[in-house]
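K.L.:
Could you work out the structure for the sequence below:
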Amino acid sequence: LNMRPLLVCLYVNVSLNTVDGDEVTLPCDTGTDDQRNCDSTDWLLDDLRSPLTVYLFREGQIDDEAKDKSDRLSVSENCSLVIKKVTDEDIGKYTCKQFRSGQQEGQNAVVILSVVTIWRYVIGAVVLVALLIIIIIVAVIKWKRTNGNTKRTDGTVVSIKSSFSLNILIL
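P.N.:
Coordinates of the predicted model:
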């Protein structure tokens, strides 16, 4: 009989949501406790918008593939990946792998990172408020043009006298 070792990789899935511009720490919970200085830890990024997998951290240092992000990436004492000033470009599936003597030890730690861009919501709210102001102004203009007169269904005109003022302060 030809006996081959069976390799089983378990995945620990963590889903993190963060806000654009914040700092986030991605845990490396592979089940191994004795990683001294993360010299045998790899962090990979699967960009969900492209088929590429990029090494971010390999063998104790930022990988050449991640040099453009090196000022925002670091690894903590427990081998967690720290990303400063998170952007939309950081969205993806992060995988932490730890090794001993060249062999993977423990399971893959997988973290899915989502980034919420607050500015989209702020812009949406500003647009909504602007539309409401325009609707109110149009209604007031129509009211003023009719001089407050309302036409009944029987054809008679009823005059409604009221004072109405609208003050708009735009910051």
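K.L.:
all contacts plus neighbour counts: C-alpha atoms, from now on.
P.N.:
Fine.
K.L.:
Which element, helix or strand, includes the spatially most central residue of the chain?
P.N.:
The centre of the chain sits closest to V115, judged by Cα atoms, centre = their mean, with a distance of 0.7 Å. Using DSSP states H and E, V115 sits in strand 103-116.
K.L.:
List the contacts of that strand.
P.N.:
Contacts to strand 103-116, defined as Cα atoms under 8 Å, 6 or more residues apart in numbering, come from residues 9-20, 26-32, 86-88, 90-99.
K.L.:
Quick check: buried residues in that strand?
P.N.:
Within strand 103-116, the residues scored as buried using 16 or more other Cα atoms under 10 Å are 105-116.
K.L.:
Who are the packing partners of the helix or strand just after it?
P.N.:
Per DSSP H and E, the first helix or strand lying C-terminal to strand 103-116 is helix 118-145. Helices and strands touching helix 118-145, as assessed by 3 or more Cα pairs under 8 Å, 6 or more residues apart in numbering; DSSP states H and E, are absent.
K.L.:
And the next helix or strand past helix 118-145?
P.N.:
Sequence-wise, the next helix or strand downstream of helix 118-145 (DSSP H and E) is strand 149-151.
K.L.:
just checking, what packs against that next one?
P.N.:
For strand 149-151, the packing partners by 3+ Cα pairs under 8 Å, 6+ apart come out as strand 157-159.
K.L.:
what about the closest residue to V157 other than its chain neighbours, how many neighbours?
P.N.:
Of all residues not flanking V157 in the chain, K151 sits nearest, at 4.5 Å (Cα to Cα, 6 or more residues apart in numbering). K151 has 12 neighbouring residues, counting by other Cα atoms under 10 Å.
K.L.:
now for the buried residues of strand 103-116, which pair is the farthest apart?
P.N.:
Across the buried residues of strand 103-116, the longest distance by Cα to Cα is 33.6 Å; it joins E105 and V116.
K.L.:
ok, back up a step: redo the buried residues of strand 103-116 as a markdown table? Include distance to E65.
P.N.:
Formatted as a markdown table, the buried residues of strand 103-116 follow (distance: Cα to Cα, whole Å):
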| residue | distance to E65 |
| --- | --- |
| E105 | 24 |
| G106 | 25 |
| Q107 | 24 |
| N108 | 21 |
| A109 | 20 |
| V110 | 20 |
| V111 | 19 |
| I112 | 20 |
| L113 | 19 |
| S114 | 21 |
| V115 | 22 |
| V116 | 25 |
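K.L.:
for comparison, sequence B:
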Amino acid sequence: MDEFRWIQMFLCLMIQIAVSVNETSMFMKVGDDVTLLCLNVIDEQNYCDGTTWTFASRNKQTTTELITLGQISTEAKTKSDRLSVTANCSLLIKKLTVEDVGFYYCQQYKVEETPSKHTLVHQSLVDLSVITLTEHKDTDKVKLSCSVVTYGECHHTVKWLLKGQAVDKENKETVTSQTDCSTTLPVLKYNYLYSSHHKILKCEVTDTKTGKVQLFTFSHQTSGEETDFVSLRFIIVSVGLAALSITAVTVNMWTKTKGKKTQMDKNTVHYDRDEDVPVNYENVGDSAVSI
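P.N.:
Now for the predicted structure:
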């Protein structure tokens, strides 16, 4: 039964390919959102009810209907929470993964007089590749890798850029290793290049079919050492602010207490030992004599 279903789907795709197909190629970074355009969208659709999106996976070698006549298909249950159809019938995929690499067919169906009958009139194909940026840490070095994951044969070139120049040209001590659709840059763990790689290091990917060039950067992820340093700095700053506040309060209280004591000293009344007559020295001149 499964074999028959696969043959049926394969024949269906062959028939669909006979219909005019517009092909586009796209590549985006893992974790990003991407919108796959549906070309030649037919008019007079209610919420894209004439649009179906079919996905051919690179791993499973099967096809899956993601969107069936404008609605998310039950076959797409593993990724249904990341899929949606836009107003122009394009397919929005959130938080890309490597598993999303493959061919996406946007099929436009015209509803005949019989509601259950649909005729395929247009089809467009999107070849989606995914860019991965990874870090592999050794004892004293870190390997920064940029790779393109594709459905079939790779048709991309990849290289590292430092301040807009190829890394090998900018830094003679740093040499990249290159393979098909992948480049790796070894960096000393405590080198400035690694500490600021998410800011100054970019991976340039070129689609040789279309000539499209895109730059990708690492998302800044704080390492454990950086986290410890940030936490320690936060604690030091917090303690410093607390000590400063206590000092300010103490000085303020001391100033007020001193002021009150000075005022009390000025207003102090002394008594004559013999006659208990109060003498206020505040109003007595320098030459006054107590009687």
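K.L.:
care to give me the TM-score?
P.N.:
Counting by TM-score structural alignment, normalised by the length of structure 1, the TM-score of this superposition works out to 0.66. Behind it: 130 aligned residues with a Cα RMSD of 2.9 Å.
K.L.:
once aligned to structure 2, how far is the strand holding V115 of structure 1 on average?
P.N.:
Mean deviation of strand 103-116 of structure 1 relative to structure 2 after superposition (mean Cα distance after the TM-score superposition for structure 1): 1.4 Å.
K.L.:
Just give me the match in structure 1 for L128 of structure 2.
P.N.:
Residue pairing (TM-score structural alignment): L128 of structure 2 is matched to L113 of structure 1.
K.L.:
Pull up the gap between the counterpart of T41 of structure 1 in structure 2 and A18 of structure 2, please.
P.N.:
With TM-score structural alignment defining the correspondence, T41 of structure 1 maps onto T51 in structure 2. Counting by Cα to Cα, to the nearest Å, the separation of T51 of structure 2 from A18 of structure 2 is 18 Å.
K.L.:
same deal with T157 of structure 2?
P.N.:
T157 of structure 2 is 31 Å from A18 of structure 2, where distance means Cα to Cα.
K.L.:
list the contacts for V251 of structure 2?
P.N.:
Not one residue lies near V251 of structure 2 by Cα under 8 Å, 6+ apart.
K.L.:
Please pick the buried ones from the contacts of strand 103-116 of structure 1.
P.N.:
Buried among the contacts of strand 103-116 of structure 1 by 16+ other Cα under 10 Å: 12, 18-20, 26-30, 86-87, 90-99.
K.L.:
out of the residues you listed, which are inside strands?
P.N.:
12, 18-19, 26, 92-99 (DSSP state E).
K.L.:
Just flag the most distant two among those.
P.N.:
Within those, V19 and F99 form the most distant pair, 31.9 Å apart (Cα to Cα).
K.L.:
buried residues in stretch 188-200 of structure 2?
P.N.:
Residues of stretch 188-200 of structure 2 classed as buried: 188-189, 194, 197 (neighbour count, 16+ other Cα under 10 Å).
K.L.:
Also stretch 7-14 of structure 2?
P.N.:
Buried residues in stretch 7-14 of structure 2 (16+ other Cα under 10 Å): none.
K.L.:
which other residues reach that stretch?
P.N.:
For stretch 7-14 of structure 2, contacts defined as Cα under 8 Å, 6+ apart pick out T63.
K.L.:
Tell me the residue in structure 1 aligned with L11 of structure 2.
P.N.:
L11 of structure 2 maps onto nothing in structure 1, by TM-score structural alignment.
K.L.:
L11 of structure 2 and V126 of structure 2: what is the separation?
P.N.:
20 Å.
K.L.:
What of L69 of structure 2?
P.N.:
As judged by Cα to Cα, L69 of structure 2 and V126 of structure 2 stand 18 Å apart.
K.L.:
what's the answer for D33 of structure 2, then?
P.N.:
D33 of structure 2 sits 15 Å away from V126 of structure 2, taking Cα to Cα as the criterion.
K.L.:
tell me which element K260 of structure 2 falls in.
P.N.:
helix 224-266.
K.L.:
From the chain's centroid, how far away is that helix?
P.N.:
With Cα atoms, centre = their mean, to the nearest Å as the basis, helix 224-266 of structure 2 stands 40 Å off its chain's centre.
K.L.:
go on, stretch 73-89 of structure 1?
P.N.:
Its chain's average C-alpha position is 14 Å from that of stretch 73-89 of structure 1, according to Cα atoms, centre = their mean.
K.L.:
again with stretch 60-69 of structure 1
P.N.:
Here the centre of stretch 60-69 of structure 1 is set off from its chain's centre by 22 Å, with Cα atoms, centre = their mean.
K.L.:
likewise stretch 97-112 of structure 2?
P.N.:
How far stretch 97-112 of structure 2 lies from its chain's middle: 26 Å, per Cα atoms, centre = their mean.
K.L.:
quick one: contacts of it?
P.N.:
30-31, 38-42, 50-59, 117-130, 149-151.
K.L.:
how does it look with 7 Å?
P.N.:
30-31, 38, 41-42, 50-58, 117-130, 150-151 (Cα atoms under 7 Å, 6 or more residues apart in numbering).
K.L.:
No further questions, thank you.
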